[in-house]
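**Student:** Sequence first, then the predicted structure:
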Amino acid sequence: MRPGFLALLLLAAPPLSAWGALGHRLLAVGALRDLPPGLAGWYRGREGEVADHAVDPDRWRASDPLEGPRHYLDSEAYGGPAAVPRDPEAAWARLGPAGFLRAGQVPWVIQARALDLVRAFQAGDRERVLLATAWLSHYVGDLQVPLHTTADSDGEGTGQAGIHARWESDLLARLEAQDPFRPEVRPAEPGPDPLGLPWRWLEEAYGLVEEVLAADRTAQAAAAAAGEPGYGPVYWALFEALQGARLRDRLTLSAQRTVDLVRWAWNAAGSPGAGL
């Protein structure tokens, strides 16, 4: 990959919003728990700032028309997630400039953000480390959302318009109102190919798309059978029963996978102390 390749994104695409502010804050805070002492020093006392800035990439979309495609990847454009090239230049060549930009770039953005965090640690720049961590957490979280991996991201092709927001924002807000949730993070070694992880995550998340859509169809059918207009108590009770645990699992994985990449970046930079 040539340096700066991702900066060549020249075409706007419809934006998506994964998790919303609540989810991105939760996963950012979760990722900063139980860090090794040397790494924890970089964030001590400023965890709230990381959580605040984890929402920045969604804010950028208001002023940057190139930001939207950085949050998703339409797997079908490549023939499925397993067929997506790891090299963005190969992907660009396969789809052409316009097709590449429309199809999204989140796996490559995660790579770029992880490498930027390595450089921030190497530079000993705490402010940059905090921001790089926050922004990395955002894109990692985006890729754990099933509907960020498919062209029909909002169910319009299946007659399920609005499923995107119902699953990742509305359902999460309902769960939080009932029982505040905090991801339980258990740091793990990311393995010999940490920058290849986004492609594994892509396949995994894409494999859950039909499950999410099926749960929505089932809940809608139950609501209709009960004579319930719109999305009321019958719909939400069943949708929560079918997808509540799955949503919390994806949010926990978002935090887990963020901390795995943060730990990798710190180790790749030589495990520097914060010098505070």
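**Tutor:** Ah, there it is.
**Student:** When you work out contacts or count neighbours from here on, use the C-alpha atoms and nothing else.
**Tutor:** Will do.
**Student:** Name the residues of stretch 89-107 that are buried.
**Tutor:** Of the residues in stretch 89-107, those buried under the neighbour-count criterion (16 or more other Cα atoms under 10 Å) are 89, 91, 97, 100-107.
**Student:** same deal with stretch 201-216?
**Tutor:** Of the residues in stretch 201-216, those buried (16+ other Cα under 10 Å) are 201-206, 208-209, 212-213, 215-216.
**Student:** got those as TSV, with secondary structure columns?
**Tutor:** Compiled in TSV, the buried residues of stretch 201-216 are given as follows (DSSP: H, G, I helix; E, B strand; the rest coil):
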residue	secondary structure
201	helix
202	helix
203	helix
204	helix
205	helix
206	helix
208	coil
209	helix
212	helix
213	helix
215	helix
216	helix
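**Student:** thinking again about what came up before, for residue 18, state which of the buried residues of stretch 89-107 is nearest.
**Tutor:** Taking Cα to Cα as the measure, residue 18 sits nearest to residue 106 out of these, at 11.9 Å.
**Student:** residues contacting the closest one?
**Tutor:** For residue 106, the set of contacting residues under the criterion of Cα atoms under 8 Å, 6 or more residues apart in numbering consists of 69-73, 139, 142-143.
**Student:** what about 7 Å?
**Tutor:** Listed by Cα atoms under 7 Å, 6 or more residues apart in numbering, the contact partners of residue 106 are 70-73, 139, 143.
**Student:** from those residues, which is closest to residue 49?
**Tutor:** Within these, the smallest distance to residue 49 is 17.1 Å, found for residue 139 (Cα to Cα).
**Student:** got a list of contacts for the host helix or strand of the closest one?
**Tutor:** Under the criterion DSSP states H and E, the helix or strand holding residue 139 is helix 126-143. Where contact means Cα under 7 Å, 6+ apart, the residues beyond helix 126-143 that reach it are 18, 24, 28, 42-43, 50-51, 53-55, 57, 71-72, 106, 110, 113-114, 116-117, 120-121, 148, 201-202, 254, 258.
**Student:** this is the comparison structure:
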Amino acid sequence: MVLSSAHTVKPIWGFYGHKKINRMAVFALPQEMIGFYKKNIEYITEHAVDADKRRYATKHEAVRHYIDIDHWGKIPFPEVPRQFDDALMKYGQLQLIDLTTLDTTNLSLKTVVNEEDRFDSSIEIMNGDQVWHSMKTVAFENFFKAHFKTQFYEDEWIVEGQVYDEIFETDKFVTGNKVLRFEDQFSHQGILPYHLESMFFQLRKAFIDENSEKVLRLSADYGHYIADSHVPLHTTVNYNGQLTDQVGIHAFWESRLPELFAEEKYDFFVGPADYIEQPRKYFW
């Protein structure tokens, strides 16, 4: 379940705004939820900026607050996979590394579709123009998720050659001292819509587990990320006007203006929240 205001205007907020928007969001909740959140409204308000504070604690936090979506194409960005693992695989770089000589060979992934069965496709791992290895797409996807994606928070994503040979029953790594490395070339441009989906499932599980402490913590963070996603400057390469001679526009737009005018000029009566049937589609 995702709830969103029916109001079509998408305000943009800084530190002051994050606290304000989390606080006001409580009053848009349905009857079944408002009691719990109103009782804890001070927590939801004060912890609305926790996510920003974490930006300085880990390099993995900042990318959750934006996506430079125009880096990858043009509206409506049909070429960008909506599933995070698919995006990582599409834009990342698979490499074969010889640990003895330190030679690195870039490998590419080529999808081959069965014309008789469009749901049956294969992945060809290419070394230049030569097919290095071929397998069913689902087999590579499962391998990627189990052996590369699990290293997402590590500095390097490495899979030992012996592991690859055992999984796919090959002899690619019988000789030599080689490993496979995957370089994430996607996340640095931001992962905000993917993180919204991840947070949705985390929050839903916290509700199912009746873990009120976790519900509050995740709710405060979720409000922050959702607010960020409504800031146009969190969705573009030109996030601070640096490409259009408007440097400083980010802080002016989302911090200074709300601080000056929110209390007297902004309309916070947005009406009751709507139920969102398809969260992923809504996020995008």
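**Tutor:** Structure received. Remember, it's a predicted structure, so these values are computed and weren't measured experimentally.
**Student:** would you list the buried residues of stretch 201-216 of the first structure in CSV and tack on distance to residue 129 of the first structure?
**Tutor:** Supplementary listing: those in CSV, determined by distance: Cα to Cα, whole Å:
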residue, distance to residue 129 of the first structure
201, 24
202, 26
203, 29
204, 29
205, 28
206, 31
208, 33
209, 34
212, 35
213, 38
215, 39
216, 39
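**Student:** Out of those residues, which comes closest to residue 185 of the first structure?
**Tutor:** residue 201 (16.9 Å).
**Student:** Could you identify the most distant pair in the contacts of residue 106 of the first structure?
**Tutor:** Within the contacts of residue 106 of the first structure, two members stand farthest from each other by Cα to Cα: 73 and 139, at 11.4 Å.
**Student:** more neighbours, these two?
**Tutor:** The residue with the greater number of neighbours, taking residue 73 of the first structure and residue 139 and applying other Cα atoms under 10 Å, is residue 73; the counts read 30 against 26.
**Student:** and that one, how far is that from residue 117 of the first structure?
**Tutor:** With the distance defined as Cα to Cα, to the nearest Å, residue 73 of the first structure ends up 22 Å from residue 117 of the first structure.
**Student:** same deal with residue 244 of the first structure?
**Tutor:** As defined by Cα to Cα, residue 244 of the first structure lies at a distance of 32 Å from residue 117 of the first structure.
**Student:** can you check residue 216 of the first structure too?
**Tutor:** From residue 216 of the first structure over to residue 117 of the first structure the distance is 38 Å, taken as Cα to Cα.
**Student:** Buried residues, the longest strand anywhere in the second structure. List them.
**Tutor:** For the second structure, the strand reaching the highest residue count under DSSP state E is reported as strand 104-113. Buried residues in strand 104-113 of the second structure, counting neighbours by 16+ other Cα under 10 Å, are found at 107-109, 112.
**Student:** Can you name every helix or strand that it contacts?
**Tutor:** strand 93-98, strand 121-127 (3 or more Cα pairs under 7 Å, 6 or more residues apart in numbering; DSSP states H and E).
**Student:** roughly how far is the last one from the heart of the chain?
**Tutor:** What it means is strand 121-127 of the second structure. Averaging C-alpha positions (Cα atoms, centre = their mean, to the nearest Å) puts strand 121-127 of the second structure 26 Å from its chain's average.
**Student:** I'd like to know which elements it is packed against.
**Tutor:** Checked by 3+ Cα pairs under 7 Å, 6+ apart, strand 121-127 of the second structure has strand 104-113, strand 130-136, helix 137-143 packed alongside it.
**Student:** change it to 10 Å
**Tutor:** strand 93-98, strand 104-113, strand 130-136, helix 137-143 (3 or more Cα pairs under 10 Å, 6 or more residues apart in numbering; DSSP states H and E).
**Student:** now these as TSV including distance to residue 5 of the second structure?
**Tutor:** Putting those into TSV (distance: least, Cα to Cα, whole Å) gives the following:
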stretch	distance to residue 5 of the second structure
strand 93-98	40
strand 104-113	40
strand 130-136	43
helix 137-143	36
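**Student:** who wins for proximity to residue 28 of the second structure among these?
**Tutor:** helix 137-143 (40.3 Å).
**Student:** Can you check which part of the second structure stretch 258-270 of the first structure sits on?
**Tutor:** Using TM-score structural alignment, stretch 258-270 of the first structure lines up with nothing in the second structure.
**Student:** Please identify the buried residues of that stretch?
**Tutor:** When burial is assessed from 16+ other Cα under 10 Å, stretch 258-270 of the first structure yields the following buried residues: 258-266, 268-269.
**Student:** ok, these vs residue 169 of the first structure, which is closest?
**Tutor:** For those, the residue nearest residue 169 of the first structure by Cα to Cα is residue 258; the value is 19.9 Å.
**Student:** Next, work out how far apart the closest one and residue 83 of the first structure are.
**Tutor:** Looking at residue 258 of the first structure against residue 83 of the first structure, where the rule is Cα to Cα, the gap reads 24 Å.
**Student:** Kindly report the same for residue 223 of the first structure.
**Tutor:** Noted for residue 223 of the first structure: a distance of 38 Å to residue 83 of the first structure, by Cα to Cα.
**Student:** More neighbours: which of the two?
**Tutor:** The residue with the greater number of neighbours, taking residue 223 of the first structure and residue 83 and applying other Cα under 10 Å, is residue 223; the counts read 21 against 14.
**Student:** Secondary structure element for the more buried one, which one?
**Tutor:** Element membership of residue 223 of the first structure, judged by DSSP H and E, is helix 209-225.
**Student:** So which bit of the second structure is that helix matched to?
**Tutor:** Using TM-score structural alignment, none of the residues of the second structure align to helix 209-225 of the first structure.
**Student:** now that helix, how far from the chain's geometric center?
**Tutor:** For helix 209-225 of the first structure - counting by Cα atoms, centre = their mean - the centre lies 24 Å from the chain centre.
**Student:** for it, packing partners?
**Tutor:** Counting by 3+ Cα pairs under 10 Å, 6+ apart, the elements that helix 209-225 of the first structure packs against turn out to be helix 163-165, helix 233-268.
**Student:** in the second structure, which spans are strands?
**Tutor:** 2-5, 93-98, 104-113, 121-127, 130-136, 157-160, 178-183, 273-276.
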